[in-house]
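> Need a 3D model of the following:
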Amino acid sequence: MPLEIIIAPALANTPHGFLGRSGGVSTGIVNGLNTGLGSSDSPEAVTENRRRATEAVAPGSLLTTVYQTHSADAVTVTAPFPDDARPHADALVTDRPGLLLGIVTADCAPILLSDIEAGVVGATHAGWKGALNGVTDAAIAAMEKLGARRERIAAAIGPCIARASYEVDDAFRLRFAETDPATECFFADGRRSGHFQFDLEAYVTHRLATAGIKRIEALGLDTYSQPDRFFSFRRATHAGEPDYGRQISLIAVA
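Next up, the predicted model:
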């Protein structure tokens, strides 16, 4: 199966791509293009999958990723980090040509950002916790320190778990309501009493817009409901599987 690269028109002039699970060498329950260093997959398979993804999106670039912890921390990248010395963060930005920023996800929202005029890009991993605590704000601020201007930044939100697939309890909803009562609109009544369906993609879009980002593209792709196309932590958990794969989202300075 060929490798799939999903392109966002909002980032048309910036080398980038949201990748799914097709086109890789991993086997078993993580079969396909598993790029997760934290999975139990063969390190050789993950390395080859990352090489394939890099060459498909920005041939000859040096891939750099972080150790993701669902934080609101952003780092500025000037050179690739060794895989065993990745900083703990959930957003990374750069203005250096030749570097390829990567974020891995398996239901959380990958967000790619670009100020084409300034030559500054960013990649952000936004699960509910990072999104609530402001990881997108941190990424935008870090880009501005490199010369980007938020009114020029374009953002694209890649494949993530959709509202129809994301059931949460009332305690989860209250975390958001206590921060901002206006977040009520991102929760719909759930199928069970006391439960709700959370729209992560819409919430992330809201956070970006509130921060002053004017061009935002949400791809509307649900990781949970498309097992042949995307990895999903929640789907793997519901299936009782002991591990899950991660897809990668990539962006580089033009």
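> okay, CA-based contacts and neighbour counts for the rest of this
Will do.
> residue ranges for the helices of this structure, please.
Per DSSP state H, the chain carries helices over the ranges 43-57, 128-133, 135-145, 170-179, 200-210, 233-238.
> got a list of contacts for the fifth one?
What that stands for is helix 200-210. Residues outside helix 200-210 that contact it (Cα atoms under 8 Å, 6 or more residues apart in numbering) are 109, 126-128, 131, 134, 136-137, 157, 160-163, 183, 186, 216, 218, 220.
> for the helices of the chain, which one ends up most surrounded?
Most buried of the helices of the chain by mean neighbour count (mean count of other Cα atoms under 10 Å) is helix 135-145; its value is a mean of 22.
> Another sequence for comparison is provided below:
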Amino acid sequence: MTIAPFRARALVAVPHGFLGRRGGVSTGVCAGLNVGLGADDDPQAVRTNRRLAAEAVMPGAALVTVHQVHSADAVHAVAAWPDDARPHADALVADRPGLVLGILTADCAPVLFADAQAGVIGAAHAGWKGALTGVVDATVAAMERLGADRSRIAAAVGPCIARKSYEVDESFLRRFAAAAPENERFFSLGRAGHHQFDLEGFVVARLAAAGLSRIEALGQDTYSQPDSFYSYRRATHREEPTYGRQISLIALPA
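I've put the predicted structure just below:
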């Protein structure tokens, strides 16, 4: 099956793509374009999928990823790290061609950034914890250290779990409200004692609060589209033994 990345109009100036599970060589419960080294999948299939994904966005570029830990840490990438030496972080930035930055997700929000004029790009893994503790702000700050200007940075939020699919409990809402009372607007009432959380909307708001004015949200729900995306929560609800991860990629033109 052909790999067909989702594109964002906001990032048209740079090579990029939000990939789902379509395409790839994995089989079984991770069938498709699983790029997660931590999934219970054939390691060779995962490596092949990673190569295919990178080639679909920027042929010949070196794929750079980090060991994601739901932090607010951003690192500067100058070359691809070996798999066993990837830094623990949840965002990465670069200012040189030849690299394609990759963020893995399975319900969390992938965010891609670019200041095309400065030649600086970024990619962030924004799960609820990283989004709340500042991974978006850390990425923008790291890009500015490389010469970007937040007034020029464009950002796009890729496929992630949607409000309708993201049920949380009362303590989850209280954690966000304690950080800022206005965060309650990202929650709507669900069944008794529960709420529905708008992760995508929250990330968009954090981008705007960081001073970005060109922001796009793709509006794709990972949970409700099993043929198109991997989803940790869906796999958990189905009691599946493992789950795949999709990748979002951005590069600078050569």
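> Quantify their similarity with the TM-score.
Remark: TM-score between the superposed chains equals 0.99 [TM-score structural alignment, normalised by the length of structure 1]; 253 aligned residues with a Cα RMSD of 0.5 Å.
> on that earlier part again, could you point out which of the helices of structure 1 sits nearest Leu37 of structure 1?
helix 43-57 (6.7 Å; Cα to Cα).
> Need the contact partners of that closest one.
With contacts defined as Cα under 8 Å, 6+ apart, helix 43-57 of structure 1 is touched by 5, 15-17, 19, 24-26, 33-37, 60-63, 100, 248, 250-251.
> sorry, back to before: so how do I select the buried members of the contacts of helix 200-210 of structure 1 in ChimeraX?
In ChimeraX, this line selects whichever of these come out buried by 16 or more other Cα atoms under 10 Å:
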select :109,126,127,128,131,134,136,137,157,160,161,162,163,183,186,216,218
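> can you pull out the strands in the stretch 51-200 of structure 2?
Under the criterion DSSP state E, counting those that start in this stretch, the stretch 51-200 of structure 2 contains strands at 62-64, 74-76, 91-94, 99-105, 109-115, 120-126, 154-157, 167-169, 187-189, 194-197.
> distance from the third one to structure 1 after superposition?
Read that as strand 91-94 of structure 2. Superposing on structure 1 and averaging over aligned pairs (mean Cα distance after the TM-score superposition for structure 1), strand 91-94 of structure 2 comes out at 0.2 Å.
> Can you say which of the strands of the stretch 51-200 of structure 2 is nearest to Tyr243 of structure 2?
Ranking those by proximity to Tyr243 of structure 2 (Cα to Cα) places strand 99-105 first, at 10.7 Å.
> what's the average distance of that closest one to structure 1?
Looks like 0.3 Å for strand 99-105 of structure 2 (mean Cα distance after the TM-score superposition for structure 1).
> okay, the angle between that strand and strand 109-115?
With axes from the mean of the first three to the mean of the last three Cα atoms, to 10 degrees applied, the angle from strand 99-105 of structure 2 to strand 109-115 works out at 160 degrees.
> now stretch 159-171 of structure 2: how far from the chain's centre is it?
When C-alpha coordinates are averaged (Cα atoms, centre = their mean, to the nearest Å), stretch 159-171 of structure 2 and its chain have centres 16 Å apart.
> Pipe the strands of the stretch 51-200 of structure 2 into JSON lines and attach distance to Ala148 of structure 2 per row.
As requested, the strands of the stretch 51-200 of structure 2 are exported to JSON lines (distance: least, Cα to Cα, whole Å):
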{"stretch": "strand 62-64", "distance to Ala148 of structure 2": "20"}
{"stretch": "strand 74-76", "distance to Ala148 of structure 2": "13"}
{"stretch": "strand 91-94", "distance to Ala148 of structure 2": "11"}
{"stretch": "strand 99-105", "distance to Ala148 of structure 2": "17"}
{"stretch": "strand 109-115", "distance to Ala148 of structure 2": "6"}
{"stretch": "strand 120-126", "distance to Ala148 of structure 2": "6"}
{"stretch": "strand 154-157", "distance to Ala148 of structure 2": "11"}
{"stretch": "strand 167-169", "distance to Ala148 of structure 2": "36"}
{"stretch": "strand 187-189", "distance to Ala148 of structure 2": "33"}
{"stretch": "strand 194-197", "distance to Ala148 of structure 2": "32"}
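> rewinding a little: next, format the helices of structure 1 as JSON lines and append distance to Gly122 of structure 1.
Converted to JSON lines, the helices of structure 1 look like this (distance: least, Cα to Cα, whole Å):
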{"stretch": "helix 43-57", "distance to Gly122 of structure 1": "15"}
{"stretch": "helix 128-133", "distance to Gly122 of structure 1": "15"}
{"stretch": "helix 135-145", "distance to Gly122 of structure 1": "7"}
{"stretch": "helix 170-179", "distance to Gly122 of structure 1": "25"}
{"stretch": "helix 200-210", "distance to Gly122 of structure 1": "13"}
{"stretch": "helix 233-238", "distance to Gly122 of structure 1": "24"}
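> so which of those helices gets nearest Ser71 of structure 1?
Taking Cα to Cα, helix 128-133 is the member of these nearest to Ser71 of structure 1, at 5.0 Å.
> Compute the number of surrounding residues for Met1 of structure 2.
Close neighbours of Met1 of structure 2, defined as other Cα atoms under 10 Å, add up to 9.
> no, scratch that, I was asking about Arg215 of structure 1
Using other Cα under 10 Å, Arg215 of structure 1 has 17 other residues around it.
> I appreciate the help and will end here.
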